[in-house]
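Novice: This is a predicted model, with the sequence first.
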Amino acid sequence: MRVLVVNAGSSSLKLSVLGERDEVLGSRALELEQGRWSASAVEEVLAGWPEPEAVGHRVVHGGRVFTEPTRLEGGVVERLRELTPLAPLHQPRALAGIEVVERVLPGVAGVACFDTAFHTTLPEAAATYAVPEQWRRRWGVVRYGFHGLSHAYASRRAREWTGGERVVTAHLGAGASLAAVLGGRCVDTTMGFTPLEGLVMATRSGSVDPGLVLWLHEQAGLAVREISEALVRRSGLLALAGTADMREVVEREGRGEASAVLALGVYVHRLRGAVASMAASMGGLDTLVFTGGVGEGAARVRELVARGLGFVGVGVDEGVNAGVEGEGEVSAAGARVRTLVVRAREDVEIAGGVRGVLAGG
């Protein structure tokens, strides 16, 4: 079955058609036009590709309602719209992508695939915040986790590759998160109620003391919107090094520039600690996987992370690590934990979810 995969981001609509063996038959990103995506532009792109037999949409948030790929029928879109307050930046884009593609391909079956779904297997102790029960019951204040489509693909690829049952996947890109995957089930992750929790990212702070946020509002007089904007768009690597591009950070760190040395140090410190925490949640570690733009492309990051994790059995061969292209194993000889670089393929995960739903009726 040929599947059109639709990934609606903050500024672009990524379209790709995958064939029966998940080969890419066409791929392109469309930019926003006057704040929306053009149906005519989508039509023009699809006209040059093999006709899709089904459509798979990446949807960031499924809440606790949607725990597996779901066909877009019978009021599903409206229920997704009701989840917008949980993902006010991402959900409207996904809904807009669904709308424009349905206009272009009326009658073609559509399936929503959720980034949160992979994390619905979190044990209660890992998913629960120690906050008032009313918050948890009334507003669904739990740890949802994100990047689930990437973590699902990378962890499955790792298990096929090594046979190891205890896998930590590191999805490192503009956004970054880890998942602890035990026997194919996610048992812990670093992102929480929002994608702001956890690791240092390109422009996001990652976890900060909640007391700091309160202090900035109550004592420093900053508005809630200003604090939110700063934590999401003006923090992370950008705040520390003046750039959100890890390639530039690594280059400048190599020249000894103080801000880049600090930025990479903070990034790696948080990442190492989180990998160890994920391993602890599984009682050990068999395989560590790096994926995403930074995970695949920044050998220096992989080297520094591994250098601090020898106590759990991680070690990389620096020569192999520096030379890996695309996918590869970078484990040091004799290391107890196998370390892999895996291409991020959310498109494959989405296409597989679509085929599974439609094959089941």
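Specialist: Done, it's in.

Novice: make it CA atoms for all contacts and neighbour counts henceforth
Specialist: Noted.

Novice: Do me a favour and get the end-to-end distance for stretch 178-189?
Specialist: Stretch 178-189 has an end-to-end distance of 5 Å (C-alpha to C-alpha, to the nearest Å).

Novice: Contacts for it, please.
Specialist: 118-123, 126-127, 145, 151, 155-156, 165-171, 177, 190-191, 274-275, 278-279, 281-282 (C-alpha atoms under 8 Å, 6 or more residues apart in numbering).

Novice: One more to weigh against that first structure:
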Amino acid sequence: MDARDAAGVNPGGFHVLALNGGSSSLKFGLFGARGCEMLPRVTGEAQAIGSSAGLLRVRDGHGGTTLHEETVAIADSVQAFRRIARLLAGLDVPAPDAIGHRIVHGGPQLRTHARIDTAVMAQLEAASIYAPLHVPAALSVVRAAQARYPSLPQVACLDTAFHAGLPEVARTLPVDRALQADGVQRYGFHGLSCASILAQWPEAPPRLVIAHLGSGASVTAARDGRSIDTSMGMTPNGGVMMATRSGDLDPGVLAWLVRERGMDARGLERLVDHRSGLLGVSGISGDLRRLRQMERKEPAAKLAIDMFVLSVRKQIAAMAAVLHGIDALVFTGGIGEHDAQARADICEGLGWAGIRLDASRNRGGALRIGARDAACEVRVMASEEERQICRHVHVLLAGAGDQREDSASPPLQSPSSFDACNQAGSG
């Protein structure tokens, strides 16, 4: 990596390393800030973490050239990060000036992106109880990054921050009011993805629905760039059916499992996190691509796909009702960006809302896939979570100050920090 000047800053500008951990992957990107633009230098990912056949890949900033690829056993997210850091050290790219971490859940107190210090780390550790599948692994990477880059600022970029300003009618869950004091409320997730869509499309019409469809999936209603409702709830398990997560489920089912099957909390978590959704219904796989290959000969595979499609369609319809109509629908995430058949099937039942696809444009991978005379614009857009992490880090460290707030303050809405950049046009 290149040398720094006496002040410890890269002479070529300010560079942020974004780390985006999933349940079995760690995506990363090194971006350089130039005004409101975030320019990628290298990107990559570690896949199949926890298996003996993990994949580690690094691409150049344009995403076209593979700089490094290997199949290797990757025990956990920390080992993945250490391999990534060693690879970056050997490439002709700038050293990072800051590290940004995607954190799925900040808990009831931490509702905005924040530089990580002892107090913030304690809040994040306390928030692990709300997302045990995601937060502990992310914090292990934070600790590893602090050890590897002890002099660099580390920033927590929260998926929940985008939804921090949800109206009370959407935020409040229909349970005993006393539980709200314990943090029982709707938080919403995939906020970095939603924010990245708005950063790419600052002139988006006022009534926008974003369908982030991947192994985790959610649907969000945004009015004038602000989240006003979203399908996920207190945890990332609610809402639409997902790869291995159940989505919304009759709570009586859980009570029955406790009463009649003797399941404890750990057993219930294993069920709704790992043995439900597409995998649970099909008994084959949680990967929609594999189910596509088998749907003609395996009725359970077809049923799982049909249930997924219906659950997404119902949530889009619900968000259209929340918005009093819909001006635009965006598909993003792995399934949303790459599965044309899923997009077509989901939209097939939404003609009443003005949603109609152009079949050839949908199959051809166009940005705008809606019929030209349809009332609702439909787009396919890439989820740029790593780039969005870098935007948040740059804004926070470049003079906006620490965005943390005490619990008595009204929550800030994440996109507000980017109004100036969005008006100027984001990279």
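Specialist: Cool, the structure landed. The shown structure was predicted, so the numbers you read here are calculated from the model rather than taken from an experiment.

Novice: Could you tell me the TM-score of the two chains?
Specialist: Put the two chains on top of each other and the TM-score (TM-score structural alignment, normalised by the length of structure 1) is 0.93; 355 aligned residues with a C-alpha RMSD of 1.9 Å.

Novice: Just the ones in strands from the contacts of stretch 178-189 of structure 1, please.
Specialist: The strands, defined by DSSP state E, take in 166, 167, 168, 169, 170, 171, 177 from the contacts of stretch 178-189 of structure 1.

Novice: Is it possible to get a markdown table of the residues you listed that adds neighbour count and distance to residue 218 of structure 1?
Specialist: Below are these laid out as a markdown table (neighbours: other C-alpha atoms under 10 Å; distance: C-alpha to C-alpha, whole Å):
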| residue | neighbour count | distance to residue 218 of structure 1 |
| --- | --- | --- |
| 166 | 25 | 44 |
| 167 | 33 | 42 |
| 168 | 32 | 39 |
| 169 | 29 | 38 |
| 170 | 29 | 36 |
| 171 | 26 | 35 |
| 177 | 28 | 30 |
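
Novice: Pick the one among those residues closest to residue 345 of structure 1.
Specialist: residue 171 (11.1 Å; C-alpha to C-alpha).

Novice: mind listing the strands for the stretch 1-150 of structure 1?
Specialist: Secondary structure of the stretch 1-150 of structure 1 by DSSP state E, counting those that start in this stretch: the strands cover 3-8, 12-18, 24-31, 54-59, 70-71, 110-114.

Novice: Summarise which helices and strands the third one is packed against.
Specialist: Put plainly, it is strand 24-31 of structure 1. Secondary-structure packing of strand 24-31 of structure 1 (3 or more C-alpha pairs under 8 Å, 6 or more residues apart in numbering; DSSP states H and E): strand 12-18, helix 39-47.

Novice: and the angle for the last one with strand 3-8?
Specialist: It stands for helix 39-47 of structure 1. Counting by axes from the mean of the first three to the mean of the last three C-alpha atoms, to 10 degrees, helix 39-47 of structure 1 lies at 150 degrees to strand 3-8.

Novice: so which of the helices and strands packed on strand 24-31 of structure 1 is the most packed in?
Specialist: Counting by mean count of other C-alpha atoms under 10 Å, strand 12-18 has the highest mean neighbour count of these, with a mean of 21.

Novice: mean shift between the lengthiest helix in structure 1 and structure 2?
Specialist: Ranked by residue count and defined by DSSP state H, the top helix of structure 1 is helix 258-282. With mean C-alpha distance after the TM-score superposition for structure 1, helix 258-282 of structure 1 departs from structure 2 by a mean of 1.1 Å once superposed.

Novice: hang on, the earlier thing: could you dump the ones in strands among the contacts of stretch 178-189 of structure 1 into TSV with distance to residue 213 of structure 1 added?
Specialist: Listed next are these as TSV, based on distance: C-alpha to C-alpha, whole Å:
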residue	distance to residue 213 of structure 1
166	35
167	33
168	30
169	29
170	27
171	26
177	22
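
Novice: Pull the number of nearby residues for whatever residue of structure 1 lines up with residue 374 of structure 2.
Specialist: Counting by TM-score structural alignment, residue 374 of structure 2 lines up with residue 335 in structure 1. Other residues lying near residue 335 of structure 1 total 15 when counted by other C-alpha atoms under 10 Å.

Novice: With residue 295 of structure 2 instead?
Specialist: Neighbours around residue 295 of structure 2, by other C-alpha under 10 Å: 17.

Novice: ok, so what distance separates it from residue 305 of structure 2?
Specialist: 8 Å.

Novice: so what sits against both of these two?
Specialist: Joint contacts of residue 295 of structure 2 and residue 305 (C-alpha under 8 Å, 6+ apart) do not exist.

Novice: and residue 186 of structure 1, helix, strand or coil?
Specialist: The three-state label given to residue 186 of structure 1 by DSSP: H, G, I helix; E, B strand; the rest coil is strand.

Novice: which residues in the stretch 51-200 of structure 1 form helices?
Specialist: Ranges of helices in the stretch 51-200 of structure 1, per DSSP state H, counting those that start in this stretch, are 76-82, 91-104, 124-127, 133-139, 148-162.

Novice: Reformat the ones you listed as JSON lines; add distance to residue 316 of structure 1 and mean neighbour count.
Specialist: Shown next, in JSON lines, are these (distance: least, C-alpha to C-alpha, whole Å; neighbours: other C-alpha atoms under 10 Å):
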{"stretch": "helix 76-82", "distance to residue 316 of structure 1": "43", "mean neighbour count": "14"}
{"stretch": "helix 91-104", "distance to residue 316 of structure 1": "38", "mean neighbour count": "19"}
{"stretch": "helix 124-127", "distance to residue 316 of structure 1": "30", "mean neighbour count": "14"}
{"stretch": "helix 133-139", "distance to residue 316 of structure 1": "42", "mean neighbour count": "11"}
{"stretch": "helix 148-162", "distance to residue 316 of structure 1": "16", "mean neighbour count": "22"}
